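Colleague: Sequence first, then the predicted structure, then my questions.
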Amino acid sequence: MFDLLYLGFGEILNIKILLVIFIGVVVGVIAGLIPGFTVAMAIVLTLPLTFGMEPVTGIAAMIGVFVGGMSGGLISAALLGIPGTPSSVATTFDAYPMAKNGHPGKALSIGIWASFLSSIISLLILVTIAPQVSQFALKFGPWEMFALICLALTIIASVTGESMIKGLIAGLFGILISTIGADPIMGFARFTFDLSVLRAGIPFLVVLIGMFAISRLMESLEKPQMEKDLKEKQKENAAEVAFVLRPIKTLKTVLKKPGTLIGSSFIGSIIGAIPGAGGSIANIVAYDQAKKWSKDPKKFGTGCEEGVVASEAGNNSTVGGDLIPTVALGIPGSAVTAVLLSALMVHGITPGPLLIVEEPGIVGGIFVAFFIASFGMLITQFAGMRYFVKVTQVPTHLLVPIILMLCVVGTFVLNNRVTDLYILLAMGIIGYLFTKYKFALAPAIIGVILGPIAEVNLRRAFMTNPDWTLFVSRPISLTFLVLTVLSILFTIWQSSRTKAKLNRP
């Protein structure tokens, strides 16, 4: 553990990298506070800019955006009552009433400190657990890896949105996309329909940018009413945003609630480590648990300090938890860490259990970049709060062309192929149709990332030994397959239970 941190500090303590992390945090905060502009979208747009960087620098930049984005949603949640990101929904429950009651600075300050301290707690959990998980994973063969990916693919069932059937269709669509192009073992073309544009396959980064960014741009252009409502909300709250932050006083307030802070941070870290869960679930679960354990639950929803601490601690601590399966197993815990894995692949680094052994400097760099980004977020939020608020007033018709240009340039730079731009447009239209007809995007992205890994390990297993019973006779592989079945059954039970509740009179 300490060796990794030592190597990480050696990699990161460079003026250029520190500046890149700081810029990433600023970009993340701005992305997080714009309602409808998700952290995943910000990370996707950042990715092409990292291609010309060293691997550690590029990953550090994206960690900065990740940390900044998770805390940025606090600003619009507190001042406008509109969550900047899905992971700041519960923050509106108490931060907004506190701001309306004449204490906007207090709401923001408490949220910032809770975000920072929970990030540090989740970092300690990450640094402690990830190397241990990785050591265990070194015992894996292709049978264990295939079984693990099967378990990971059940994430698709837990992020399906309103309809499990639609989510599974989206996931299968992602797996199908990953099979187009050259066969990973034999190298011959498949599913190309003799179209030259498909012979090189469909790059997963183009799928990410198209389905997440382009589709959201189309969606935002279709909803001018959203911008109108936002402006009305801003006028309502133009309430003297002449707020006073008082960081020292609010730090003491947060520290007086250690149970809520630590408990919510652990909840966020655990939920973050579960692939497919994410900050939006952690934000609400942490808030709900804090309310249940509170001596005075009735004060929640009226501008309660404890509610702001719980929601923001639960939200931001998911970053460290999310990185645990990413670093230790090479499995994305969310769409954001799927992009981080993509960045590693672009730089020729293979994610997986061997990452800590083969690239300890990269892993240490991730840990230290997270640590520094947390401090960067704290400084950036307090120093730039008044200016960040103005960003929420930028009209959509100005933001859309800028983001579109970044998407097109980033896609072209990836392989210098014009054909990728056609694929980008196609993926954008498909992503838009998915969103319009309420198909979740996350399952498709997870399918694109995990599908090829599952295929390669399955084929390696049969090439090593054609006996299929090895999948159930090897203890670790069998355990993962049993967990896969249990995960599917649990999701079905949970889904039917939710439907039953909704159908009750």
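Modeller: That came in fine, so what should we check first?
Colleague: For the rest of this, base every contact and every neighbour count on C-alpha atoms.
Modeller: OK.
Colleague: Tell me which stretches of the stretch 251-400 of the chain form helices.
Modeller: Counting by DSSP state H, counting those that start in this stretch, one finds helices in the stretch 251-400 of the chain at the ranges 258-273, 279-293, 305-316, 318-329, 335-346, 355-358, 360-391, 396-415.
Colleague: what's the spacing between the first one and its chain's center?
Modeller: Taking the mean C-alpha point of helix 258-273 and that of its whole chain, the gap between them comes to 17 Å (Cα atoms, centre = their mean, to the nearest Å).
Colleague: which strands and helices sit next to it?
Modeller: helix 104-137, helix 279-293, helix 305-316, helix 318-329 (3 or more Cα pairs under 8 Å, 6 or more residues apart in numbering; DSSP states H and E).
Colleague: for the ones you listed, which one ends up most surrounded?
Modeller: Comparing the helices and strands packed on helix 258-273 by mean neighbour count (mean count of other Cα atoms under 10 Å), helix 305-316 comes out on top with a mean of 34.
Colleague: and that one, what does it pack onto?
Modeller: With contacts defined as 3+ Cα pairs under 8 Å, 6+ apart, the secondary structure elements packing on helix 305-316 are helix 55-79, helix 91-100, helix 104-137, helix 258-273, helix 279-293.
Colleague: Taking helix 360-391 as reference, get the angle to it.
Modeller: Put simply, helix 305-316 runs at 130 degrees to helix 360-391, going by axes from the mean of the first three to the mean of the last three Cα atoms, to 10 degrees.
Colleague: hold the first one in mind and look at this next one:
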Amino acid sequence: MDILSNLAIGFGTAVTLQNLLYCLIGCLVGTLIGVLPGIGPVATIAMLLPLTFKLPPEAALIMLAGIYYGAAYGGSTTAILVNLPGEASSVVTTLDGYQMAKKGRAGAALSISALGSFFAGTVGTLLIVLFAKPLTEMAQKFGPSEYCALMALGLVAAVVLASGSVVKAIAMVFLGLLIGLVGTDVNTGAQRFTFNIPELSDGIDFAPIAMGLFGIAEIIANLEKRSTREVEKTVITSLWPTREEVRQAWPAVLRGTGIGSLLGVLPGGGPTLSAFSSYTLEKKISKTPQIFGKGAVAGVAAPESANNAASQTSFIPMLTLGIPSNAVMALMVGAMIIQGIQPGPEVMTKKPELFWGMIASMWIGNLMLVIINLPLIGIWVKLLTVPYRFLYPSILLFCCIGAYSLQNSTFHVMTVAIFGVIGYVFLKLGCEGAPFLLGLVLGPQMEEYFRRAMLLSRGDATVFVTRPLSAGLLAVTVILLVLMALPSLRKKREEAFQEEG
């Protein structure tokens, strides 16, 4: 009965006219940036963070969440129709989705993708409802040592599951931790690494870093690429899949939903890893693996279900524990802090309307996305004909206005520009921005909990291993570090992110 009463609170919040409007805006913007290659939800949410200052917390977070899971839907449309993945998680959909389109089955591929995503999103949201309360109750038993150990686990897991070089991922986490040290020490009041610059006394603001690292850096990277894309016209005769296509799709949807639901919860997992992993699994268990890459229905159904399930379940650790599982969730934590809300287990008890309202809005948003995506296919494909040179000046202007409006300070605009250049250098060096952002968000909190634990234990460091929960979390962290050093695991980890051709 508790679940039903909580959902009643959630739907009461989510179905207000204002929140429905912001949910629709989030879904539309998410679909748009999913369709357009080279922007992505991380950059978009980073750029929109300043707008959330003036919004109520519920409306702001519902809109940002809609952008995140909406991008998973939008990316599949152009991946199937014109072989252009708008999102990294939609790369694998191009392999079979575009081949289905070339065979005249574009409508069926789009329907399978949209309905599979809707099913996976519904299941993912249901899992949040089922696990949110038990996890929150468990988290309320955490002391400073447990929180410190949990954040250490989150950072190590982000390194294990990040794509690319392990060494680079570790370096990015440590760089994020170092940047997080800038500002005033909360215990002593001493200023650290501020170089007598008054604007740095409160630390480097999270929003300008995110906007520069993801928004500006992506623009610079896209501008250096010569755009040679040509949008082919795909005729869609029917949106309904055949009975045989449905028979091939539903087991893949179930398996993709399961994989995505699990990997979405893990730090660093997220939609991209889920999509590639589910595609690899389908190909390995198929009796006819040779049809993959030539228009296999399962090659569309599985990754699309997986990436959407992962988008939903990645909210579980963020909402219940205050631990972001990927870069977007780190931005969501930043949005909560901007709104004066301390992320963690107390959100459910102190802000039940916000907590359950966000969850209820995910069901509404997933339904909106099915309605938005299928009838408006023609409009989304038309957007691809807009030259990128017309898009980037408006994005740059929006970033600068947003950064300036934070505190009416040009310092934030300069911060965006500096981190834009730094982000571009990261891209050139093959370094991911996500581990950096997780280090930046979790670092100051981990330091605070570490020092609090040491103060309570009077400097006795054994408090981290004498408390069972803390010791268990640290044991898992050590196991992950050991596994990361194994060559066989490193090889499998690299293969998981490779595009299969």
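Modeller: Done, it's in. Predicted model only: the values in this text are computed from it and were never measured.
Colleague: TM-score for this pair?
Modeller: Once superposed, chain against chain, the TM-score is 0.94 (TM-score structural alignment, normalised by the length of the second structure); 492 aligned residues with a Cα RMSD of 2.0 Å.
Colleague: Kindly reformat the helices and strands packed on helix 305-316 of the first structure as CSV containing distance to residue 234 of the first structure.
Modeller: CSV is the format used below for those (distance: least, Cα to Cα, whole Å):
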stretch, distance to residue 234 of the first structure
helix 55-79, 8
helix 91-100, 12
helix 104-137, 14
helix 258-273, 30
helix 279-293, 24
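Colleague: still on that earlier bit, tell me which of the helices of the stretch 251-400 of the first structure lies nearest to residue 114 of the first structure.
Modeller: Ranking the helices of the stretch 251-400 of the first structure by distance to residue 114 of the first structure, with Cα to Cα as the measure, places helix 305-316 first at 5.2 Å.
Colleague: tilt between the closest one and helix 104-137?
Modeller: Put simply, helix 305-316 of the first structure runs at 40 degrees to helix 104-137, going by the same axes, to 10 degrees.
Colleague: corresponding residues in the second structure for helix 305-316 of the first structure?
Modeller: Using TM-score structural alignment, helix 305-316 of the first structure corresponds to residues 297-308 of the second structure.
Colleague: how close does the residue most central in space within the second structure sit to residue 318 of the second structure?
Modeller: The second structure has residue 328 as the residue nearest its centroid, 3.7 Å off, counting by Cα atoms, centre = their mean. From residue 328 of the second structure over to residue 318 of the second structure the distance is 10 Å, taken as Cα to Cα, to the nearest Å.
Colleague: again, but for residue 216 of the second structure
Modeller: Spatial separation of residue 216 of the second structure from residue 318 of the second structure under the definition Cα to Cα is 26 Å.
Colleague: Repeat that for residue 290 of the second structure.
Modeller: 40 Å.
Colleague: what's the answer for residue 181 of the second structure, then?
Modeller: When Cα to Cα is the yardstick, residue 181 of the second structure and residue 318 of the second structure sit 22 Å from each other.
Colleague: same question, residue 110 of the second structure
Modeller: In this structure, residue 110 of the second structure lies at 31 Å from residue 318 of the second structure, with Cα to Cα as the measure.
Colleague: same deal with residue 400 of the second structure?
Modeller: For residue 400 of the second structure, the distance to residue 318 of the second structure under the criterion Cα to Cα works out to 28 Å.
Colleague: How about residue 213 of the second structure?
Modeller: 21 Å.
Colleague: try residue 403 of the second structure
Modeller: According to Cα to Cα, residue 403 of the second structure stands 25 Å off from residue 318 of the second structure.
Colleague: about what we covered before: could the helices of the stretch 251-400 of the first structure go into TSV alongside distance to residue 140 of the first structure?
Modeller: Shown next, in TSV, are the helices of the stretch 251-400 of the first structure (distance: least, Cα to Cα, whole Å):
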stretch	distance to residue 140 of the first structure
helix 258-273	20
helix 279-293	30
helix 305-316	31
helix 318-329	10
helix 335-346	20
helix 355-358	13
helix 360-391	19
helix 396-415	32
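Colleague: so which of these comes closest to residue 43 of the first structure?
Modeller: Taking Cα to Cα, helix 335-346 is the member of those nearest to residue 43 of the first structure, at 6.6 Å.
Colleague: got the contact list for residue 441 of the second structure?
Modeller: Neighbour list for residue 441 of the second structure: 176, 180, 330, 334 [criterion: Cα atoms under 8 Å, 6 or more residues apart in numbering].
Colleague: By neighbours, which of these wins?
Modeller: Comparing the contacts of residue 441 of the second structure on neighbour count, residue 330 comes out first with 25 neighbours (neighbours: other Cα atoms under 10 Å).
Colleague: What is the equivalent residue in the first structure for it?
Modeller: Mapped onto the first structure by TM-score structural alignment, residue 330 of the second structure lines up with residue 338.
Colleague: does that match really touch residue 332, like I thought?
Modeller: Yes. Applying Cα atoms under 8 Å, one finds residue 338 of the first structure in contact with residue 332, separated by 4.8 Å.
Colleague: Residues that sit against both of the two, list them.
Modeller: Between them, residue 338 of the first structure and residue 332 share the neighbouring residues residue 446, with contact defined by Cα under 8 Å, 6+ apart.
Colleague: hmm, back to that, for residue 166 of the first structure, which of the helices and strands packed on helix 258-273 of the first structure is the nearest?
Modeller: Distance to residue 166 of the first structure, taken as Cα to Cα, is lowest for helix 279-293 among those, at 20.3 Å.
Colleague: on contacts alone, who are the packing partners of that closest one?
Modeller: For helix 279-293 of the first structure, the helices and strands in contact under the criterion 3+ Cα pairs under 8 Å, 6+ apart are helix 258-273, helix 305-316.
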